[in-house]
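> attaching a predicted model along with its sequence, questions to come.
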Amino acid sequence: MLVKNELDAIGLRYKSIVLGEVEMLSIPTKDEYRLLKTALIRFGLELMVDKKEMLIERIKNTIIDMVHYTEELPKVKNSNYISEKIEHDYTYLANVFSQETGMTIEHYIINHKIERAKELILYDELNLTEISYLLNYSSVAHLSRQFKQVTGLTASFFRHAAFHSRIALENV
């Protein structure tokens, strides 16, 4: 609604508005673009027009949804899941992602899985076996190894530590 209101206020015509995307009927002038960008920044939103940048955002959002907002990670390969959701060849997605971010999609997924594991450890409702299953790890040892690689701490130490360092999702 916010984006719609701002587009209407500026007088920009659009075909559709779907979460995170607007299909414009015409290309905005420099002044219209500047007005829209300024209006969106006031509300903490960012205007993206670069197709690669938008694709990377879609990849990141798909991974965040997959890892943080599903009850259980899909039992298909990450590459198949992402490729299906974004409707692009995974090799292309992986190349664009690593060129633009300097990180592979798999490393991005691992970082998010470890953040999710930290969250689940802090909730103290599941044991490591249940967490490893939920996050689609082949074993507790696999989860523990990745946890130590990413955080420098064992999962057990993290659970019992006096401090708990979590990273905001947008900074992973």
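Thanks, I have the structure now.
> drop to CA atoms for contacts and neighbour counts, all remaining ones
OK.
> now the helices for this structure?
2-10, 30-42, 51-68, 78-86, 90-101, 105-123, 128-134, 140-151, 155-160 (DSSP state H).
> now the ones you listed as TSV including mean neighbour count and distance to Glu21?
Compiled in TSV, the helices of the chain are given as follows (neighbours: other Cα atoms under 10 Å; distance: least, Cα to Cα, whole Å):
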stretch	mean neighbour count	distance to Glu21
helix 2-10	14	10
helix 30-42	14	13
helix 51-68	17	9
helix 78-86	16	14
helix 90-101	15	19
helix 105-123	19	22
helix 128-134	17	31
helix 140-151	16	33
helix 155-160	15	39
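> closest one to Ile167 among those helices?
Using Cα to Cα as the measure, helix 105-123 is the one of the helices of the chain that comes nearest Ile167, at 7.1 Å.
> what's the closest one packed up against?
On a contact count with 3 or more Cα pairs under 8 Å, 6 or more residues apart in numbering; DSSP states H and E, helix 105-123 meets helix 51-68, helix 90-101, helix 128-134, helix 140-151, helix 155-160.
> make JSON lines out of those and add distance to Glu119.
Shown next, in JSON lines, are the helices and strands packed on helix 105-123 (distance: least, Cα to Cα, whole Å):
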{"stretch": "helix 51-68", "distance to Glu119": "10"}
{"stretch": "helix 90-101", "distance to Glu119": "25"}
{"stretch": "helix 128-134", "distance to Glu119": "10"}
{"stretch": "helix 140-151", "distance to Glu119": "12"}
{"stretch": "helix 155-160", "distance to Glu119": "10"}
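> output the helices of the chain as TSV; include the columns distance to Glu170.
Shown next, in TSV, are the helices of the chain (distance: least, Cα to Cα, whole Å):
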stretch	distance to Glu170
helix 2-10	21
helix 30-42	17
helix 51-68	9
helix 78-86	18
helix 90-101	13
helix 105-123	10
helix 128-134	22
helix 140-151	17
helix 155-160	22
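> okay, pairing it with this:
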Amino acid sequence: MKHLHIKNMVCNRCIMVVTSELEKLEHALVSVELGKVIFKNDLSQNDKLTISEKLQVYGFEILDDANSKTIEKIKTLLIDLVQNQNNSLKLTLSDYLAQQLHQDYSKLSNLFSNVEGVSIEKYYILLKIEKVKELIVYDEWSLSEIAEVLNYSSVAHLSNQFKKVTGFSPSYFKKMKENKRKKLDQL
């Protein structure tokens, strides 16, 4: 395994601590992000045990593969919702995820927040805003059509959420010469 998901790693200071401790153990790192460390080489069980013991001192916990898979499933379901079927969602987001993953939503929410440093709802909003940016840049649909496709209750709701996340109104964003979008894996 070349990556580990780490629970309670939710801020820049956490990243600095984890990076420092792993460098002391002389592990070659590719990246250290909120909730996730990627190594250049595979880790042995001994390596994982040593890392786990070292990080527990700081309140961090290595997640097992089941929890890592659950987080990835949540992200995949949310991305699919936004990209392919947002308008067809007839349940609440919490009911949808609980039903799809056959787990209690509060458990899913706590796991996701602890590892990713952001709530499921906030992550979902960020995905939707990135999709709005994409659709604005393509300039094929009106804002009301975008609002309908992405299941917003109104254009005003979409505009308010867009401005809250980006700092710009959708119309100002459309006028900007350099539309800066984020890759989905950077959310």
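In hand now; what should we look at? In this text, all values refer to a predicted model and were calculated from it rather than measured experimentally.
> if we can go back for a sec, nearest to Val22 of the first structure, out of the helices of the first structure?
With respect to Val22 of the first structure, and counting by Cα to Cα, the nearest of the helices of the first structure is helix 2-10 at 8.7 Å.
> figure out how far the closest one is from the centre of its chain.
On the basis of Cα atoms, centre = their mean, to the nearest Å, helix 2-10 of the first structure sits 26 Å off its chain's mean C-alpha point.
> what does that helix rub up against?
Arg13, Ile17, Glu32, Leu35, Leu36, Ala39, Leu40 (Cα atoms under 8 Å, 6 or more residues apart in numbering).
> what of stretch 59-68 of the first structure?
In contact with stretch 59-68 of the first structure (Cα under 8 Å, 6+ apart) are residues Leu73, Pro74, Ile82, Lys85, Ile86, Leu93, Ile109, His112, Lys113, Arg116, Leu135, Leu169.
> out of those, who's nearest Met103 of the first structure?
Out of those, the member with the shortest distance to Met103 of the first structure (by Cα to Cα) is Ile109, at 10.3 Å.
> can you tell me which residue in the second structure aligns to the closest one?
Matched to the second structure by TM-score structural alignment, Ile109 of the first structure sits across from Tyr124.
> again, but for Ala155 of the first structure
That one, Ala155 of the first structure, aligns with Pro170 by TM-score structural alignment.
> wait, what's in contact with the residue nearest to Thr129 of the first structure when sequence neighbours are not counted?
Among residues not flanking Thr129 of the first structure along the chain, Val140 sits closest, at 5.5 Å (Cα to Cα, 6 or more residues apart in numbering). Contacts for Val140 of the first structure (Cα under 8 Å, 6+ apart) come out as Leu128, Thr129, Ser132.
> tell me which of the residues you listed persist in the second structure.
Among those, the ones still in contact in the second structure (both residues aligned by TM-score structural alignment, their matches' Cα atoms under 8 Å) are Leu128, Thr129, Ser132.
> how about the contacts made by Asn127 of the first structure?
Taking Cα under 8 Å, 6+ apart as the test, what Asn127 of the first structure contacts is Ile121.
> same check, this time on Asn171 of the first structure
Per Cα under 8 Å, 6+ apart, neighbours of Asn171 of the first structure: none.
> how close does it sit to Ala162 of the first structure?
Asn171 of the first structure sits 23 Å away from Ala162 of the first structure, going by Cα to Cα, to the nearest Å.
> how about His88 of the first structure?
44 Å.
> equivalent analysis for Lys77 of the first structure, please.
Distance, Lys77 of the first structure to Ala162 of the first structure, by Cα to Cα: 36 Å.
> and these two? which has more neighbours close in?
Lys77 (10 against 7; other Cα atoms under 10 Å).
> the second structure: which residue goes with that one?
Using TM-score structural alignment, Lys77 of the first structure lines up with Thr92 in the second structure.
> kindly report the same for Leu120 of the first structure.
Per TM-score structural alignment, Leu120 of the first structure is aligned with Leu135.
> before we move on, back to that, contact partners for the match of Lys77 of the first structure?
With contact taken as Cα under 8 Å, 6+ apart, Thr92 of the second structure is in contact with no other residue.
> same check, this time on Glu130 of the first structure
Counted by Cα under 8 Å, 6+ apart, Glu130 of the first structure has zero contacts.
> pretty sure Ser132 of the first structure sits against Leu143.
Yes. Ser132 of the first structure is within contact range of Leu143, at 6.0 Å (criterion: Cα atoms under 8 Å).
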